[in-house]
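K.L.:
only geometry, no sequence info:
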């Protein structure tokens, strides 16, 4: 029998209530492990008998892949695959897929909520009123302000669509340039230093790659306006957190809103800053996005077991869309 393992926060798992039943109907054995309660060594022991591994933010690195001699398929329960060693998986004949774009609306909503929080000091005002203080904070309108987008994929484009309704000027930087969408949304592509220097709000939605690690560092923060506000809903490692903390402590920029951190949960040093708004990596945490990912997950497992082409294959150089994967499992039935 095909053995399927899902490691995910129980919080997210509860939002996909039909996944276990759907996979069981395919004749597979399904196991869920709460990633918040499972230590790495236990995972390495359990995965040795697993054929299909579904994961959230856990690392599917060489160590894990080598610990799983029966592993044939890794599926990201989400979009970003920076926690999966896709190149090594390809070398081992293991297929990798994800569910791109399914949480883009959810993440864009949160990004814009964080942007508004930075413009109008909403979290700080809420905390003050609840503590008994009646203190009015002067904020900023979005109308006519410049939004810098670092990353112009599905999330970046959805953020731009929301910003256009607020009459914001928009600049974008990234390796992926969708000129048709940029023209439709009145977005102008520019170099990173130009985006940072001209933007009142900078929103990061790029993927984590070697060339984007600490993309926003001490030198680049120094190029931003003193009144600028930084929003990161991508990956914590895109920002040099120590450099950002220092900039916030010294008021080199007005503030930051972070949904992701280099280490999660984050250090007390950053969450203690009055000019930092912090949320718990909750960008994709909506019922709608989880259920879309749930359906893609089920459909791809079904295709894999039935030897049909997979959707959303990812790996360096690409993976053939027709996997012939079912041959691996024919002896298990």
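P.N.:
Now that the structure is in, tell me what you want to look at. The shown structure was predicted, so the numbers you read here are calculated from the model rather than taken from an experiment. Numbering: from 1, shown residues only.
K.L.:
Could you use CA atoms for every contact and neighbour count after this?
P.N.:
OK.
K.L.:
Run through the strands of this protein in chain order.
P.N.:
Counting by DSSP state E, the chain has strands at residues 3-8, 29-34, 52-55, 73-76, 95-97, 146-150, 169-173, 187-189, 201-204, 229-232, 255-258, 276-278.
K.L.:
In addition, the following structure is provided for comparison:
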């Protein structure tokens, strides 16, 4: 077995990645558990794989120890917080990912969450299912101020999509793209200014040491009471306990999240009516999922046929 595909589901949106493997005579095995694997399960299932086509699993040293033939981790998606690059260097494992494939889908989900929160769509749906009929008074997204933390591929795509709503965009990024900002009329500024002046704050950062607990009670206290917070990036960037307190006590008006520290999420935020949930589905469109699977398998094929990787990555810093 050359390739172990740990992420689930796989091959469901398109036959192309399967055909790529089979046309190149590459043996593969799928995740047979029908869900996201724990680290222990991944360590048990990976066995003699040379390439791991991975999802968001946490790839621990136990995994590396149980996979003596492993030489490449090809990540389906863009987040690399589950990959320990020190361990990869220690065990001689290369890493690749699919940086472009999920961009549009995640940005569109951000916009959908903004509209949902502003116009109380989910709230109205829940009320009608209970027999109620009341027109919730919402807010226009048009001409609002949107704060974006992280102006990478997804942040830029989000900013571009929002241009049609005539919003003012405040952005914070450690390496601001000045030319993009000028073209899209984005104001780059500091973290506090974004928080204090935004009607909606969107988190589009990678999870790293310096972004864990990036939003805590301190940051919530800076936000406006009518403001919304959206996190489609990674669990752990927003402190979930502090978010609960901020929502329950009216420090901010509402929040939407696609990602959580522990997934599937079963925590106390589910008690709150001013919180919208989706189940880590930012990239879950047919087109994006197909692109991610194809690109991750293409990297596996390149590696196993002696070609240069297209999207190798050396660090998650």
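P.N.:
Cool, got the structure. In this text the structure is predicted, and so the values were computed from the model without any measurement.
K.L.:
which residues of the first structure fall in helices?
P.N.:
All helices of the first structure, identified by DSSP state H, fall at 10-13, 19-25, 40-46, 62-66, 86-91, 104-120, 122-130, 154-164, 179-185, 192-198, 218-221, 241-249, 268-271, 287-305.
K.L.:
So what touches the longest one?
P.N.:
What that stands for is helix 287-305 of the first structure. For helix 287-305 of the first structure, contacts defined as C-alpha atoms under 8 Å, 6 or more residues apart in numbering pick out 12, 15-16, 19, 22-23, 26, 75, 77-78, 99, 102-103, 106, 284, 309-311, 323, 325-326, 329.
K.L.:
Mean distance between it and the second structure after superposition?
P.N.:
Following the fit onto the second structure, the mean deviation recorded for helix 287-305 of the first structure is 1.5 Å by mean C-alpha distance after the TM-score superposition for the first structure.
K.L.:
and residue 140 of the first structure, which of the helices of the first structure is closest to it?
P.N.:
helix 104-120 (5.1 Å; C-alpha to C-alpha).
K.L.:
What span of the second structure is the closest one aligned with?
P.N.:
Using TM-score structural alignment, helix 104-120 of the first structure corresponds to residues 103-119 of the second structure.
K.L.:
Mean per-residue distance, that stretch versus the first structure.
P.N.:
With mean C-alpha distance after the TM-score superposition for the first structure, stretch 103-119 of the second structure averages 0.4 Å from its match.
K.L.:
If we go by neighbour counts, what in that stretch is buried?
P.N.:
By 16 or more other C-alpha atoms under 10 Å, the buried positions in stretch 103-119 of the second structure come out as 103-111, 113-119.
K.L.:
Would you quantify the distance from the residue most central in space within the first structure to residue 13 of the first structure?
P.N.:
Most central in the first structure under C-alpha atoms, centre = their mean is residue 234, positioned 5.2 Å from the mean C-alpha point. The gap separating residue 234 of the first structure from residue 13 of the first structure is 22 Å, by C-alpha to C-alpha, to the nearest Å.
K.L.:
Alignment lookup: residue 22 of the second structure to the first structure.
P.N.:
In the first structure, residue 22 of the second structure lines up with residue 24, judged by TM-score structural alignment.
K.L.:
how near is the nearest residue to its match once chain neighbours are set aside to residue 311 of the first structure?
P.N.:
Distances taken as C-alpha to C-alpha, 6 or more residues apart in numbering place residue 30 nearest to residue 24 of the first structure, at 6.5 Å, with adjacent residues excluded. From residue 30 of the first structure across to residue 311 of the first structure, the span is 21 Å (C-alpha to C-alpha).
K.L.:
one step back: pretty sure the residue nearest to the centre of the first structure is touching residue 209, no?
P.N.:
No: at 11.4 Å, residue 234 of the first structure does not count as touching residue 209 under the criterion of C-alpha atoms under 8 Å.
K.L.:
what residues are up against residue 53 of the second structure?
P.N.:
Contacts for residue 53 of the second structure (C-alpha under 8 Å, 6+ apart) come out as 3, 4, 5, 6, 7, 73, 74, 75, 76, 296, 297, 300.
K.L.:
switch the cut-off to 6 Å
P.N.:
When contacts are counted by C-alpha atoms under 6 Å, 6 or more residues apart in numbering, residue 53 of the second structure touches 5, 74, 75.
K.L.:
just to revisit the earlier point, which of the helices of the first structure sits closest to residue 34 of the first structure?
P.N.:
Using C-alpha to C-alpha, these put helix 10-13 closest to residue 34 of the first structure, at 5.4 Å.
K.L.:
what packs against that closest one?
P.N.:
Of the remaining helices and strands, none touches helix 10-13 of the first structure by 3 or more C-alpha pairs under 6 Å, 6 or more residues apart in numbering; DSSP states H and E.
K.L.:
Now do that helix: distance to the chain's middle.
P.N.:
From the chain centre to the centre of helix 10-13 of the first structure is a distance of 16 Å (C-alpha atoms, centre = their mean, to the nearest Å).
K.L.:
Any idea how many residues pack against residue 42 of the second structure?
P.N.:
25 (other C-alpha atoms under 10 Å).
K.L.:
To clarify, my last question referred to residue 133 of the first structure.
P.N.:
By other C-alpha under 10 Å, 11 other residues sit near residue 133 of the first structure.
K.L.:
What of residue 298 of the second structure?
P.N.:
Neighbours around residue 298 of the second structure, by other C-alpha under 10 Å: 18.
K.L.:
again, but for the one 3 residues further on
P.N.:
The criterion is other C-alpha under 10 Å. On that basis, residue 301 of the second structure has 20 neighbouring residues.
K.L.:
That one -> the first structure?
P.N.:
That one, residue 301 of the second structure, aligns with residue 302 by TM-score structural alignment.
K.L.:
quick one: its match and residue 147 of the first structure, what's the gap?
P.N.:
For residue 302 of the first structure, the distance to residue 147 of the first structure - C-alpha to C-alpha - is 42 Å.
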